[in-house]
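Peer 1: Just the structure for this:
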Amino acid sequence: MTGPVIAAASPTAPSEARAALHRLRAEVAKAVVGQDAVVTGLVIALLCRGHVLLEGVPGVAKTLLVRTLATALDLDSKRVQFTPDLMPGDVTGSLIFDPRTAAFTFREGPVFTNLLLADEINRTPPKTQSALLEVMEERQVTVEGGRRPLPEPFIVAATQNPVEYEGTYPLPEAQLDRFLLKLTVPLPERDEELGVLRAHHAGFDPRDLRAAGVRPVAGAADLAAARAEAHAVHVAEPVL
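Peer 2: Next up, the predicted model:
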């Protein structure tokens, strides 16, 4: 007698969530030359529901990197240019008096989105920087005692220039604690700089990512599936 025939196990195919993240990285690479380590950090933050602080000198594509990520993700995204005269209400929203109803109504600020680009966050005073404390930790805005939850997912990707540049305000410790990662965006290598020049010579316009071929390749469902897979990873007791 012969025993039952056992079919050889086929190698496990990459999950749809993993494939979506690979597509996301490839799509970002269409506009951003190099910076693979920074892109990896952004993907990690997406999986961990964490916020990211990007630091680097002007001109290393910090803003372009986040804008490209927002374009490649089929999520709602908004951008806030932080300036010295920006007020906290300009970030979180504020109560507006409606003369038709003789009542105050809440006008939502740009934080009510999925991916918030806080551009040059250290160019605004700490009073306005503190407007992000509650939204980054609690993912909500409290107005007149009322709780207004933010959409899910919600991630803040902030950029800042080194503090030795004029007109900047160092982030307070309480604000820094809200970020999962601080990623330093370095100057590109020589070959990468040549790649940037060739891209511009070929007609690349950083203000028009659609023309550069950047398209949404992943969405909220892909992100939720990837987070679920990351959450299911077993951590052995010695590692803990």
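Peer 1: make it CA atoms for all contacts and neighbour counts henceforth
Peer 2: OK.
Peer 1: can you list the residues that contact stretch 217-225?
Peer 2: Contact with stretch 217-225 is made by 16-17, 20-21, 23-24, 27, 46-47, 72-75, 153, as judged by CA atoms under 8 Å, 6 or more residues apart in numbering.
Peer 1: Mind doing that once more with 7 Å?
Peer 2: Outside stretch 217-225, the residues within contact range by CA atoms under 7 Å, 6 or more residues apart in numbering are 17, 20, 23, 24, 72, 73, 74, 75.
Peer 1: To compare against the first, here's the next sequence to fold:
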Amino acid sequence: MQLDDFQRLIAAVRSEIGKAVQGQGPLIDLLLVSLFARGHCLLEGPPGTAKTLLAKSLSSAVSLGFGRIQFTPDLMPGDVLGVNLFDFRTNAFHLTRGPVFTDILLADEINRAPPKTQSALLQAMNERVVTIDGKDYPLGSDFFVIATQNPIEQQGTYPLPEAQLDRFLFKLVVDFPDRDAEIAILTRHAAQPLDFEARRAGIVPVLDAQALEAGRRLVDAIRLDRTILTYIVDLVRATRSDPDILHGASTRAADALAGAVRARAAVEGRDYGLPDDVQALLVPALRHRIVLGPSAEIEGRAADEVLANILNRIDAPR
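Peer 2: Reported below is the predicted structural model:
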């Protein structure tokens, strides 16, 4: 696949998702960057901001398997991964596969399940393999998790541990659309039946597994200049010495950011990365990977603000 073909493919996927989701263009772009960078996405925002609709719209535009897990406090790891059940007719155990065995997995309200259940996804997200009763089951190279959580619903939720958060390439904050976009959304829905599935009516698959793999090979072929890699390392290392940050980002975070920069360069139609790519992706790639110190929390500073200060402090390569 050439860059021109990749650009047309990205435009087609954007267009199809845009049939259902309006006013979230930058969010869609970051979701596509994550998809082609082989990362996973965590969507955080108040209820009613189309987080679930965005995930389902992407699945409708892509010819891949789709599964959904509604995380609840009583959900068990076996409900996610599956279990071996004994069949008395054959006198043997057979695996009943859980919803994790799919290509695109929507983990809805992931912070409503206890840590024991959340941890069931750790191996799957990191290695794209699950182990059940000592046997490994591959999930395939297309395995892609989109998780959602509502930050304003504190009761009955369990904060995601750092190890779980580190498996997500991006944490994307989903905000309310502007006034014009909301009017456009209501205008469109006024001409549709009053059911959720009608929101995605008209979306046709424009990306299949072969095209996805070709696009990922294109991203793999993009190489970053040493100055860009040095810039990424300097920014990540700055999070470890910043007085506002208790725990900084890891080497894994730097490596994930570098991969995302390559994917964004391809999405933007370039075969080379720029400092602009690093600056555009630093906050969504690191906001969930740092732990703020007590002073920053007392003063009401957010992770985005602290990371923006680091960006302003570290000189970009010319």
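Peer 1: So after superposing, what's the score?
Peer 2: Superposed pair, TM-score by TM-score structural alignment, normalised by the length of structure 1: 0.90. Supporting alignment: 228 aligned residues with a CA RMSD of 1.6 Å.
Peer 1: Can you redo the contacts of stretch 217-225 of structure 1 as TSV, where the extra columns are secondary structure?
Peer 2: Below are the contacts of stretch 217-225 of structure 1 laid out as TSV (DSSP: H, G, I helix; E, B strand; the rest coil):
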residue	secondary structure
17	helix
20	helix
23	helix
24	helix
72	helix
73	strand
74	coil
75	coil
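Peer 1: does the residue sitting nearest the centre point of structure 1 sit in a helix or strand, and which one?
Peer 2: Geometric centre of structure 1, nearest residue: residue 157, 3.9 Å, by CA atoms, centre = their mean. In this structure, residue 157 of structure 1 sits in strand 155-160 according to DSSP states H and E.
Peer 1: residues making contact with that strand?
Peer 2: 49-56, 62, 66, 114-122.
Peer 1: tell me, that strand lands on which residues of structure 2?
Peer 2: Mapping strand 155-160 of structure 1 onto structure 2 (TM-score structural alignment) gives residues 144-149.
Peer 1: Now do the strands in structure 1.
Peer 2: Applying DSSP state E to structure 1 gives strands spanning 52-55, 77-81, 93-98, 103-108, 115-119, 140-143, 146-149, 155-160, 181-184.
Peer 1: which part of structure 2 lines up with stretch 215-230 of structure 1?
Peer 2: Counting by TM-score structural alignment, stretch 215-230 of structure 1 corresponds to 204-219 in structure 2.
Peer 1: For the matching stretch, buried residues please.
Peer 2: Neighbour counts over stretch 204-219 of structure 2 (16 or more other CA atoms under 10 Å) mark 204, 205, 206, 207, 211, 212, 214, 215, 216, 218, 219 as buried.
Peer 1: The last one - nearest residue in space that isn't next to it in sequence?
Peer 2: Nearest residue to residue 219 of structure 2, sequence neighbours excluded (CA to CA, 6 or more residues apart in numbering): residue 263, at 5.4 Å.
Peer 1: so the one you found touches residue 37, yeah?
Peer 2: Yes: with contact defined as CA atoms under 7 Å, residue 263 of structure 2 reaches residue 37; the gap is 5.5 Å.
Peer 1: higher neighbour count, these two?
Peer 2: residue 263 (31 against 23; other CA atoms under 10 Å).
Peer 1: And that one, how close does it get to residue 7 of structure 2?
Peer 2: Separation of residue 263 of structure 2 from residue 7 of structure 2 (CA to CA, to the nearest Å): 12 Å.
Peer 1: Next: residue 24 of structure 2.
Peer 2: Going from residue 24 of structure 2 to residue 7 of structure 2 by CA to CA gives 19 Å.
Peer 1: And these two? Which one has more around it.
Peer 2: The neighbour count for residue 24 of structure 2 versus residue 7, taken as other CA under 10 Å, is higher for residue 24 (19 against 16).
Peer 1: quick one: contacts for the residue nearest to residue 219 of structure 2?
Peer 2: So residue 263 of structure 2 contacts 33, 36, 37, 219 (CA under 7 Å, 6+ apart).
Peer 1: Same check on residue 150 of structure 2?
Peer 2: Taking CA under 7 Å, 6+ apart as the test, what residue 150 of structure 2 contacts is 44, 45, 46, 47, 109.
Peer 1: excluding its backbone neighbours, what's nearest the fourth one?
Peer 2: I take that to be residue 47 of structure 2. What sits nearest to residue 47 of structure 2 in space, not counting adjacent residues and going by CA to CA, 6+ apart, is residue 150, at 6.3 Å.
Peer 1: now do the third one
Peer 2: In space, not counting the residues next to it along the chain, residue 46 of structure 2 is nearest to residue 150; the distance is 5.2 Å by CA to CA, 6+ apart.
Peer 1: how close does the one you found sit to residue 27 of structure 2?
Peer 2: 17 Å.
Peer 1: go on, residue 9 of structure 2?
Peer 2: From residue 9 of structure 2 to residue 27 of structure 2 the distance is 17 Å (CA to CA).
Peer 1: Kindly report the same for residue 239 of structure 2.
Peer 2: Distance from residue 239 of structure 2 to residue 27 of structure 2, by CA to CA: 25 Å.
Peer 1: and if you look at residue 187 of structure 2?
Peer 2: 22 Å.
Peer 1: and what of residue 218 of structure 2?
Peer 2: With distances taken as CA to CA, residue 218 of structure 2 is found 22 Å from residue 27 of structure 2.
Peer 1: same check, this time on residue 308 of structure 2
Peer 2: 19 Å.
Peer 1: which one of those two has more residues nearby?
Peer 2: Neighbours around residue 308 of structure 2 and residue 27, counted as other CA under 10 Å, are more numerous at residue 27. The numbers are 16 against 13.
Peer 1: what's the aligned partner of the more buried one in structure 1 in contact with, if anything?
Peer 2: Counting by TM-score structural alignment, residue 27 of structure 2 lines up with residue 38 in structure 1. Contacts for residue 38 of structure 1 (CA under 7 Å, 6+ apart) come out as 183, 185.
Peer 1: now the helix or strand residue 276 of structure 2 falls within: which residue numbers in structure 1?
Peer 2: Secondary structure assigned from DSSP H and E places residue 276 of structure 2 in helix 275-286. Alignment note (TM-score structural alignment): helix 275-286 of structure 2 is unmatched in structure 1.
Peer 1: buried stuff in that helix?
Peer 2: Neighbour count says helix 275-286 of structure 2 has 275, 277, 278, 279, 281, 282, 283, 284, 285, 286 buried, by 16+ other CA under 10 Å.
Peer 1: and if you look at stretch 126-144 of structure 2?
Peer 2: 128, 129, 130, 139, 142, 143, 144.
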